[in-house]
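Peer 1: Sequence and predicted model, in that order:
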Amino acid sequence: MALDWSYFGPELRTAIEQTLLMVGLGLVFSLIIGIPLGVILVVTRENGILQNKTIFTSLSVIVNIFRSIPFIILIVAIIPFTRLIVGTSIGTVAAIVPLVIFTAPYIGRLIENSLLEVDHGVIELAQAMGATPWQIIWRFLLPEALGSIILAITIATIGLIGASAMAGAVGGGGLGDLAIVYGYQQFQTVVMIITVVLLIIFVQLIQSIGNLLAKKIRRK
């Protein structure tokens, strides 16, 4: 069956907009949760500036639990929670909830690893200068790790694109939904190729921007 571009064109445009919405809002909310989570995991760990074994162990276990759940299962498992937050479990907006829950712990771990790369001597110097824990985090720890953090966010964004495509399997909309409805169910190979190419372009673009920003920051 030939592809009707007069109908498919608007559908493709809508799918792209839905994917950008899921990835954009999903990333923003994931960063709001994930960055503080990563910072807390670093400062409360053993020998951290705010060492607290209880908080560190509890958060670490929670992060590991959510990172262990495949995204496709997570979407279904938190349907009641998704309905509580947005009033529905189907559609692009509903897909953002599991995307955030899936991505935020991942970002938390990536931020944690980036901050742990900072030379401990920088922290010791800040403490010797009389800096408070908040000043150490905001003026020393985060700026020193900024290049690595940008690369970590780049990786998380690419993972988020992949997850947003999987959201199409449960009615989340976007390019994944387009690939399933038109490409798979209607045997439209052209649609599958188009969606794959678009996803590759998105990934390459984000990776290039992330590499460029990290390179500029590390030069400074």
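Peer 2: Yes, it's here.
Peer 1: CA only for contacts and neighbour counts going forward, please
Peer 2: Will do.
Peer 1: Next secondary structure after the lengthiest helix in the chain?
Peer 2: Counting by DSSP state H, the longest helix found in the chain is helix 5-43. Per DSSP states H and E, the first helix or strand lying C-terminal to helix 5-43 is helix 53-68.
Peer 1: What is the burial count for Asn181?
Peer 2: Actually, residue 181 is Val. It isn't Asn. As a burial measure, Val181 scores 17 neighbours (other C-alpha atoms under 10 Å).
Peer 1: where exactly do the helices run in the protein?
Peer 2: All helices of the chain, identified by DSSP H, fall at 5-43, 53-68, 71-77, 79-86, 92-116, 120-128, 133-135, 142-144, 146-166, 174-178, 189-219.
Peer 1: another one to put next to it:
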Amino acid sequence: MSSAMIELILQATLDTLYMVAISGFISTLVGLPLGVMLYVTRPRQILAKPLLNQVLSIITNIGRSIPFIILMVAIIPFTRMLVGTSIGINAASVPLTIAAIPFVARLVEAALNEISPGLVEAAQAMGATPWQIIAKVLIPEARGGIMTGLTITVVTLVSYSAMAGAVGGGGLGDLGIRYGYNRFNPTIMMITVVILVVMVQGFQSLGDYLVRKSDRK
């Protein structure tokens, strides 16, 4: 294998990591509070607002129901307006982030569902405000479940980023399609698959480690 091809593989790997890092970070910043709001605004919860909860739930469900490849194409005008182009790793990061936000929100909501209602009731009995309960009870108690959800999200983003290569998103998916599939080079295709598998295993192992540390605290 030529040095130029090795350089291409290295660059594609870095591009994939960049897309996953950017979309994972932003989707966590938005999806985490959205998931908390989905939980606490339910009827009979500490910030019960049924109408707001229904609106947030509908928006989240719509975001989760659109297949990623269709989402990428559908928001091309928005992507172009935001980053100035519809191809490349920066452009691919936009639909990746939008797809991940509702995913994170539902996983955070699911993690909060595992918390015993008795903990919240005890905090209320001691005079804690709803926001104190969120910060001091809900999020700390659900920390392990939230970390698990974020790990699942990052792993999913790796596969989504590879799919983005089908429409010029860059990264390992683009490399595999252009040099592996289109040029009938099974070696490049296999290398791409192996790197993606190693990447997923690495993220999963890191996530499992952080969950174990979180559960011991």
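Peer 2: Received, thanks. All of these numbers come straight from a predicted model, not from anything done at the bench.
Peer 1: rewinding a little: whereabouts in the second structure does the longest helix of the first structure align?
Peer 2: The alignment of helix 5-43 of the first structure onto the second structure (TM-score structural alignment) covers residues 2-40.
Peer 1: Name the residues of that stretch that are buried.
Peer 2: For stretch 2-40 of the second structure, the neighbour count (16 or more other C-alpha atoms under 10 Å) marks 8-9, 11-13, 15-24, 26-28, 30-32, 34-40 as buried.
Peer 1: before we move on, what about stretch 70-83 of the first structure?
Peer 2: Buried residues in stretch 70-83 of the first structure, counted by 16+ other C-alpha under 10 Å: Phe71, Leu74, Ile75, Ile79, Thr82.
Peer 1: What's the separation between the residue mapped onto the second one from the second structure and Ile62 of the second structure?
Peer 2: If I follow you right, that is Leu74 of the first structure. Taking TM-score structural alignment, the alignment pairs Leu74 of the first structure with Leu71 from the second structure. Distance of Leu71 of the second structure to Ile62 of the second structure, given as C-alpha to C-alpha, to the nearest Å: 11 Å.
Peer 1: The match of Leu74 of the first structure contacts Thr97, doesn't it?
Peer 2: No: between Leu71 of the second structure and Thr97 there is no contact under C-alpha atoms under 8 Å: 11.0 Å.
Peer 1: Pull the contacting residues for Glu117 of the first structure.
Peer 2: Glu117 of the first structure makes contact with Ala145 under the criterion C-alpha atoms under 8 Å, 6 or more residues apart in numbering.
Peer 1: how about it, what's its match in the second structure?
Peer 2: When the second structure is aligned by TM-score structural alignment, Glu117 of the first structure is paired with Glu114.
Peer 1: Quick check: the gap between whatever residue of the second structure lines up with Thr92 of the first structure and Gly207 of the second structure.
Peer 2: Residue pairing (TM-score structural alignment): Thr92 of the first structure is matched to Ile89 of the second structure. Ile89 of the second structure is 24 Å from Gly207 of the second structure, where distance means C-alpha to C-alpha.
Peer 1: can you check Ser93 of the second structure too?
Peer 2: 21 Å.
Peer 1: again, but for Arg64 of the second structure
Peer 2: Per C-alpha to C-alpha, Arg64 of the second structure is found 23 Å from Gly207 of the second structure.
Peer 1: Looking at the two, which has the bigger crowd around it?
Peer 2: Set Arg64 of the second structure next to Gly207 and count neighbours by other C-alpha under 10 Å: Gly207 wins out with 21 against 17.
Peer 1: Now for the counterpart of Leu206 of the second structure in the first structure, how many residues are close by?
Peer 2: Superposed on the first structure with TM-score structural alignment, Leu206 of the second structure falls opposite Ile209. Residue neighbour count, defined by other C-alpha under 10 Å, stands at 15 for Ile209 of the first structure.
Peer 1: now the one 10 residues further on
Peer 2: Neighbours of Arg219 of the first structure under the rule other C-alpha under 10 Å: 7.
Peer 1: Kindly state which residue of the second structure is aligned to Gln135 of the first structure.
Peer 2: Gln135 of the first structure maps onto Gln132 in the second structure, by TM-score structural alignment.
Peer 1: can you pull the contacts of Leu34 of the second structure?
Peer 2: Applying C-alpha under 8 Å, 6+ apart, we find Leu34 of the second structure in contact with Ala105.
Peer 1: State the distance from it to Val211 of the second structure.
Peer 2: From Leu34 of the second structure to Val211 of the second structure the distance is 21 Å (C-alpha to C-alpha).
Peer 1: since we're on Val104 of the second structure, how many residues are nearby?
Peer 2: 29.
Peer 1: corresponding residue for it in the first structure?
Peer 2: Using TM-score structural alignment as the criterion, Val104 of the second structure maps onto Ile107 of the first structure.
Peer 1: So its match sits against Ala156, correct?
Peer 2: Yes: if you go by C-alpha under 8 Å, Ile107 of the first structure and Ala156 touch, sitting 6.2 Å apart.
Peer 1: Quick check: nearest residue in space to Ile22 of the second structure, chain neighbours excluded?
Peer 2: Spatial nearest neighbour of Ile22 of the second structure, excluding adjacent residues (C-alpha to C-alpha, 6 or more residues apart in numbering): Ser93 at 6.8 Å.
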